[in-house]
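**Student:** curious how this folds, go ahead:
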Amino acid sequence: MSTQRQRTARPIPDPKDPAETVAIERPWLRRAGLLSLLAGILPIVSLLLQLNASSGIRNDVANVKTVGQALSAYADGTQGQGLRGEQAEIAAHYGDHALTITLATGLGGLALLFAAPVLYGLLRSSWRRRPSFPRAFMWAPVVGAVLFAVGTTAAMAYGTSKMADFAALPAVQQTNAAASDALTATGDLSILSIASVFGQMFVAVGLGAAALSAMNTGLLTRAMGVIGVLLAILIVVPLIPRQEFLRAFWFLALGAVLLGRWPGGRPAAWEAGEARPWPSRAQMLEEAERAKAAAAGGASADDDAAPAPKPKAGGDRRRRRK
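**Tutor:** Below you'll find the model as predicted:
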């Protein structure tokens, strides 16, 4: 006769002491707010540098020779062993701006490294108020930020170095074949690409979990929580171009909340040291109905207690005169 072991449910630990939670988080809020502001500012600077590096590429492409012109140059012996076209012009342009592109990528990675401790702190603050998920889960944004920042920055530095080498070649050697090798050089470092992909996934999980748990415990408003979850989904499914620009504004808003500079101040859960969940729509409707009923009851009581109007003295005088 076989016996099945019943699995006992693991009890959820009690929330931490509110006073202790507030004392721990008070010095952290200022540091986290400043880091969040940096995590929002650096992607904007990175985007501006990328736009600056790509600004003159249309002028370079406009100077590309047609196939007939390239064949004529090749026949004259001035083109070299290959044809020069748009691909070569793009590689040469990016090679001339290799330092700017590498710096822009590095700033984007540095922004994620600044954001990682902020997301970790949000998850930890939510856990203190509602310890219902494994603590190891908090390290997702940290691991993801390191993998993604190192992977993308190293791969871009390697790729731009190859494009810079291409730009330094004599014009007769800047063929489309050589340009293709320079533009696809990052494919040689597959380990960095894998690290970037896994880092991106971990960052998405960490951002979504931090926004959702902070919203459920009342540390963030519903609007900021929902937007944070949507931004996490967009990391994995990039439906919007330049989404890092939207993510930058979210971290700027988060920094203002943590520093207490957001209109209305921080949510009450920060000062209370315990979870203060936002009321659901059903609860809000119920509260509105209750307030409406209370107001109607008060109005009827006032009507019952109101004294009867006194007769005017002038009416009696008129009757006497008649």
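
**Student:** contacts, neighbours, all on C-alpha from now
**Tutor:** Noted.

**Student:** which residues in the stretch 101-250 of the chain form helices?
**Tutor:** Using DSSP state H, counting those that start in this stretch, the helices found in the stretch 101-250 of the chain span residues 140-167, 176-183, 190-216, 222-236, 243-258.

**Student:** tilt between the third one and helix 140-167?
**Tutor:** Orientation check (axes from the mean of the first three to the mean of the last three Cα atoms, to 10 degrees): helix 190-216 against helix 140-167 gives 140 degrees.

**Student:** following up with a second sequence; could you model it the same way so I can compare the two?
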Amino acid sequence: MPQLQVRDDDGGRDVAQIPPVDTEQERRYGRVAGTLGLLSVVATFAALPIGASDVGRQAGAANDRTFLLDVGGSGGGQVAALVLRSLGLLLVIAIAVFFYRAIKGRNPAHSGLIAVAGSVSAVIIVACTVYTFFQVRDIGREFVDSGPRTLDRAQDLLEAGRQESTRRVVNVVQGLAGLAFGVWVSLTSLEAMRVGLLTRFLGVFGIGAGLASAVGIPVAPALFIAWIGSLATLAVGYWPGGRPPAWDSGRAVSWDEADAMERSARTARREEREAR
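**Tutor:** From the prediction side, this is the model:
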């Protein structure tokens, strides 16, 4: 488990010498960023029923043919779902910027490249997703509007689309952007955990979610949504049992110090009850 390591860029100051963060200003920014982060989660979930409602139930087993029949026959619902998914990912940039500022204020050595990687990769993923969606939708409409609606033709059309030069470049770029995005999730979790902004559990969970996103594990989107929702809740100012003490202190708080503070608080509450 990584320990708290906070140094200035020149290595000349330790944790105690770093000026504390303006927590009031951070709370104001946090409420805005956290609200946008929660809206990201809402938009992502809202896209699911909207997209599903616009897809017809084709007869037969699910295959390339039924897929193209669904896509080619879809209307504005699929576009609306795409907009919501894209919006949900772009809103994550607010969380990336806010947590960069929060970590940087407690650890001046924190690199801005981490937040840049997360923000830029989110934009690239959205752009690639939009391109792929409309390319596949055009293939689906070609399949529905003309020619035989056979499985072989559906497979040929989809394979031709995958081999199209622009699509191949887009796939490579999207894969690299997904890798960068996963690295951002993991590094943000690690650095936020080191300065005490995240609990051990949430920090380790975020590292795992980032790794899952980087390698494209199917469960990665669900893990990411849970992670971003948790960070947004912390940014707004709430957490079950209270936020870690680094938020209120405006400085980095090691895990040992946080544990000691919690023990002292429990002792004070117990003594107060006994004195009544």
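
**Student:** hang on, the earlier thing: kindly state which of the helices of the stretch 101-250 of the first structure is positioned closest to residue 122 of the first structure.
**Tutor:** helix 190-216 (5.8 Å; Cα to Cα).

**Student:** quick one: average offset of that closest one versus the second structure, please.
**Tutor:** Superposing on the second structure and averaging over aligned pairs (mean Cα distance after the TM-score superposition for the first structure), helix 190-216 of the first structure comes out at 1.3 Å.

**Student:** one step back: can you lay out the helices of the stretch 101-250 of the first structure as a markdown table showing distance to residue 292 of the first structure?
**Tutor:** Below are the helices of the stretch 101-250 of the first structure laid out as a markdown table (distance: least, Cα to Cα, whole Å):
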| stretch | distance to residue 292 of the first structure |
| --- | --- |
| helix 140-167 | 46 |
| helix 176-183 | 67 |
| helix 190-216 | 28 |
| helix 222-236 | 25 |
| helix 243-258 | 33 |
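
**Student:** residues contacting the equivalent of residue 254 of the second structure over in the first structure?
**Tutor:** Alignment note (TM-score structural alignment): residue 254 of the second structure maps to residue 277 of the first structure. The contact partners of residue 277 of the first structure, taken as Cα atoms under 8 Å, 6 or more residues apart in numbering, are 215-218.

**Student:** change it to 7 Å
**Tutor:** Residue 277 of the first structure makes contact with 216-218, according to Cα atoms under 7 Å, 6 or more residues apart in numbering.

**Student:** do residue 72 of the first structure as well
**Tutor:** By Cα under 7 Å, 6+ apart, residue 72 of the first structure has no neighbours at all.

**Student:** what strand or helix carries it?
**Tutor:** Per DSSP states H and E, residue 72 of the first structure falls inside helix 67-76.

**Student:** that helix corresponds to what range in the second structure?
**Tutor:** Taking TM-score structural alignment, helix 67-76 of the first structure hits no residues over in the second structure.

**Student:** packing partners of the very next helix or strand once past that helix?
**Tutor:** Following helix 67-76 of the first structure in sequence order, the next helix or strand is helix 86-96 (DSSP H and E). When contacts are defined as 3 or more Cα pairs under 7 Å, 6 or more residues apart in numbering; DSSP states H and E, helix 86-96 of the first structure sits against helix 57-62, helix 140-167, helix 176-183.

**Student:** would a markdown table of those with mean neighbour count and distance to residue 86 of the first structure be doable?
**Tutor:** Output for these, formatted as a markdown table (neighbours: other Cα atoms under 10 Å; distance: least, Cα to Cα, whole Å):
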| stretch | mean neighbour count | distance to residue 86 of the first structure |
| --- | --- | --- |
| helix 57-62 | 13 | 6 |
| helix 140-167 | 23 | 14 |
| helix 176-183 | 19 | 8 |
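
**Student:** could you export those as TSV, including distance to residue 303 of the first structure?
**Tutor:** Shown next, in TSV, are those (distance: least, Cα to Cα, whole Å):
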stretch	distance to residue 303 of the first structure
helix 57-62	78
helix 140-167	62
helix 176-183	83
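
**Student:** so which of the helices of the stretch 101-250 of the first structure is nearest residue 294 of the first structure?
**Tutor:** That would be helix 222-236 among the helices of the stretch 101-250 of the first structure, by Cα to Cα, at 28.1 Å.

**Student:** what range does that closest one cover in the second structure?
**Tutor:** Going by TM-score structural alignment: helix 222-236 of the first structure matches residues 200-214.

**Student:** tell me the buried residues in the matching stretch?
**Tutor:** 200, 202-214 (16 or more other Cα atoms under 10 Å).

**Student:** which among these gets closest to residue 258 of the second structure?
**Tutor:** Out of those, the member with the shortest distance to residue 258 of the second structure (by Cα to Cα) is residue 200, at 11.2 Å.

**Student:** quote the end-to-end distance of stretch 188-199 of the second structure.
**Tutor:** One end of stretch 188-199 of the second structure to the other measures 13 Å (Cα to Cα, to the nearest Å).

**Student:** what does stretch 125-136 of the first structure give?
**Tutor:** 14 Å.

**Student:** and what of stretch 143-154 of the second structure?
**Tutor:** Criterion Cα to Cα; first-to-last residue distance in stretch 143-154 of the second structure is 7 Å.
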